[in-house]
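J.: with the input below, show me the fold.
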Amino acid sequence: MKSLFDIGLPVLPTKDDPDRAPDDLPWTVQQLRTAQRQGTQVHEIIAAVAGTNDLATDPIATIRDAAKTIVTGRANGRVAQARLRVTGLAVQYAQLFLPANATLIATERQPVTGGRADLLWLHPTVGYFYDEVKTHRLTPRVEEAALKQMTTYRTAGVTELHTHFAGVRLICLGNARSSLLMTKDGEIVALHESALSPAALRIAPTRTAAS
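T.: Next up, the predicted model:
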């Protein structure tokens, strides 16, 4: 199951029609590889810095420094341009979705039953929850696959974390309002209208459990 690689085709708006569905776009192999590579790099940066105090004090500088290490090599084409896009998406997570006053328990390197969720957080009020991060807006085909992924993580959360589990957040960078929450009961709601919304969890992040 994919977690660090985006599900489906990311949307790169065209000049003539920025709202066209991805299946209608004239994709090239290079475009797809570039979009997938940048999505992976965004995830790597978030996993590397999400639980650090440096992210709380200076998120932009912290993410830029991480991008200098992660976004390298000729495969990225114009490295400066690639770093700019990747940094911008990672900064969105830090500024809009970072669950403040929460402890980062695990990243995708520690799998759950049936897959690898991107981040596992423990919040002192709401309990444990997973964040699954996407770097493109949802389309019907992409959303269907993402919901299956969320269901897998919800099942794992309920089984392994029991009553302390709160749900799975589907974070959509670049289109924040389409982000979703699957509750521990399996209900799907708009993230911004839920108990795990960015506004409800925004205080100040802490270090990881291992730090």
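
J.: contacts, neighbours, all on C-alpha from now
T.: Noted.

J.: tell me how many other residues surround residue 27.
T.: The criterion is other C-alpha atoms under 10 Å. On that basis, residue 27 has 12 neighbouring residues.

J.: one more, please, to line up against the first structure:
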Amino acid sequence: MRDLHAVPGVFASRPLPYPIYAASGSPSRDQQTRDSHVAVLVHTVIGRVADTCLGAPVADAVAAVLAATEDVVPPGRGAVKTRMLVAGHASKYVTRFLPSAGATFLGAEVPVVRGRVDLAWSHPDCGVWFDEIKVWRHARTVWDWRTYDQIERYLSAGSAMFGDAFTGVRLVVTGHTYDCVLVDPGGEVIPLAESVLAPTALTLGGAA
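T.: Presented below is the predicted three-dimensional model:
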């Protein structure tokens, strides 16, 4: 696989959203730890309801998320706030980014070489792709080598596992939906809404 960082016009030459956290020991740094914990819970909730929510009305999908969140987030100190955060991010995903009925959910926290993919999907028309979900409180479009390296690993893994059927990695920032992008197997960074994996394109037979 070519060095995606070195090729002009693709991947590392295009900015990706990234979280803004302050120095260690600050409230913002504590928020980073909390966001990481919330993200794992969000993946778990989506994994539980993905098949149920495919093709379901919005109200039913949100109800499924709320019920799963109650099960996934244990009671205790801070549970109410955590449940609100998890349910909010998971609801945003299932109502804005979930593919249509006919797609196949391949799993959550799927192990690949050098990592675990948040979510994996297959679609009869659009192939196989991975969703990397970010629940950052703050995001802006700048250089972010950590995210680039993570997505580069997933691009390599997806191409090795699925060959030409692999369409790429969707970077889904649930708190900043306009910053979401698709990174295709060649490293091209494309605004998600303009890509082949835009939510409106993930219907059987093509765009809605």
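
J.: quick TM-score on the pair, please.
T.: Comparison of the two superposed chains (TM-score structural alignment, normalised by the length of structure 2) gives a TM-score of 0.77, and 182 aligned residues with a C-alpha RMSD of 2.5 Å.

J.: after the helix or strand residue 130 of structure 1 falls within, which helix or strand is next?
T.: Assigned by DSSP states H and E, residue 130 of structure 1 belongs to strand 127-134. Sequence order places helix 140-161 as the next helix or strand after strand 127-134 of structure 1, per DSSP H and E.

J.: which parts of that next one are buried?
T.: Under the neighbour-count criterion of 16 or more other C-alpha atoms under 10 Å, helix 140-161 of structure 1 has 142, 146-147, 149-158 buried.

J.: residue boundaries of the helices in structure 2?
T.: Remark: helices of structure 2, listed N- to C-terminal, are 27-53, 58-72, 79-96, 145-162; assignment by DSSP state H.

J.: spatially central residue in structure 2, please.
T.: With distances taken as C-alpha atoms, centre = their mean, residue 133 lies nearest the centre of structure 2, 2.6 Å away.

J.: I'd say it and residue 169 touch.
T.: No. Residue 133 of structure 2 sits out of contact with residue 169 when judged by C-alpha atoms under 8 Å, with a separation of 10.2 Å.

J.: related to what we said a few turns ago, name the nearest residue to the equivalent of the residue nearest to the centre of structure 2 over in structure 1, ignoring sequence neighbours.
T.: Using TM-score structural alignment to pair residues, one finds that residue 133 of structure 2 aligns to residue 133 in structure 1. In space, residue 133 of structure 1 comes closest to residue 171 once its chain neighbours are excluded; the distance is 4.7 Å by C-alpha to C-alpha, 6 or more residues apart in numbering.

J.: can I assume that neighbour is in contact with residue 131?
T.: Yes. Taking contact to mean C-alpha under 8 Å, the distance of 6.8 Å between residue 171 of structure 1 and residue 131 places them in contact.

J.: and residue 86 of structure 1, what does it touch?
T.: Residues counted as contacts of residue 86 of structure 1 (C-alpha atoms under 8 Å, 6 or more residues apart in numbering) are 38, 39, 41, 42, 67.

J.: okay, now the second one: neighbour count?
T.: Neighbour count of residue 39 of structure 1, defined by other C-alpha under 10 Å: 23.

J.: if I look at it, how far off is residue 95 of structure 1?
T.: Residue 39 of structure 1 sits 18 Å away from residue 95 of structure 1, going by C-alpha to C-alpha, to the nearest Å.

J.: over to the fourth one?
T.: Applying C-alpha to C-alpha, the value for residue 42 of structure 1 to residue 95 of structure 1 is 14 Å.

J.: more neighbours: the two, which one.
T.: For residue 42 of structure 1 and residue 95, the more surrounded residue by other C-alpha under 10 Å is residue 42, and the numbers stand at 30 against 15.

J.: counterpart of the more buried one in structure 2?
T.: The criterion is TM-score structural alignment: under it, residue 42 of structure 1 has residue 42 as its aligned partner in structure 2.

J.: now swap in residue 117 of structure 1 and tell me
T.: Mapped onto structure 2 by TM-score structural alignment, residue 117 of structure 1 lines up with residue 117.

J.: what sits against residue 124 of structure 1?
T.: The contact partners of residue 124 of structure 1, taken as C-alpha under 8 Å, 6+ apart, are 101, 102.

J.: counting neighbours, what do you get for the nearest residue to residue 95 of structure 1 once chain neighbours are set aside?
T.: Sequence neighbours aside, residue 59 is the residue nearest to residue 95 of structure 1 in space, at 7.8 Å (criterion: C-alpha to C-alpha, 6+ apart). A total of 20 residues lie near residue 59 of structure 1 under the criterion other C-alpha under 10 Å.

J.: and residue 59 of structure 1, what's its match in structure 2?
T.: So, by TM-score structural alignment, residue 59 of structure 1 is matched to residue 61.

J.: is it true that that match touches residue 94?
T.: Yes. Under the criterion of C-alpha under 8 Å, residue 61 of structure 2 makes contact with residue 94 at 6.8 Å.

J.: now for these two: what residues contact both?
T.: Taking C-alpha under 8 Å, 6+ apart as the contact criterion, the common neighbours of residue 61 of structure 2 and residue 94 are residue 53.

J.: how close does the nearest residue to residue 173 of structure 2 once chain neighbours are set aside sit to residue 172 of structure 2?
T.: Nearest non-adjacent residue to residue 173 of structure 2, counting by C-alpha to C-alpha, 6+ apart: residue 134, 4.7 Å away. Counting by C-alpha to C-alpha, the gap from residue 134 of structure 2 to residue 172 of structure 2 is 6 Å.

J.: who has more neighbours out of these two?
T.: Comparing residue 134 of structure 2 with residue 172 by neighbour count (other C-alpha under 10 Å), the higher total belongs to residue 134, at 25 against 22.
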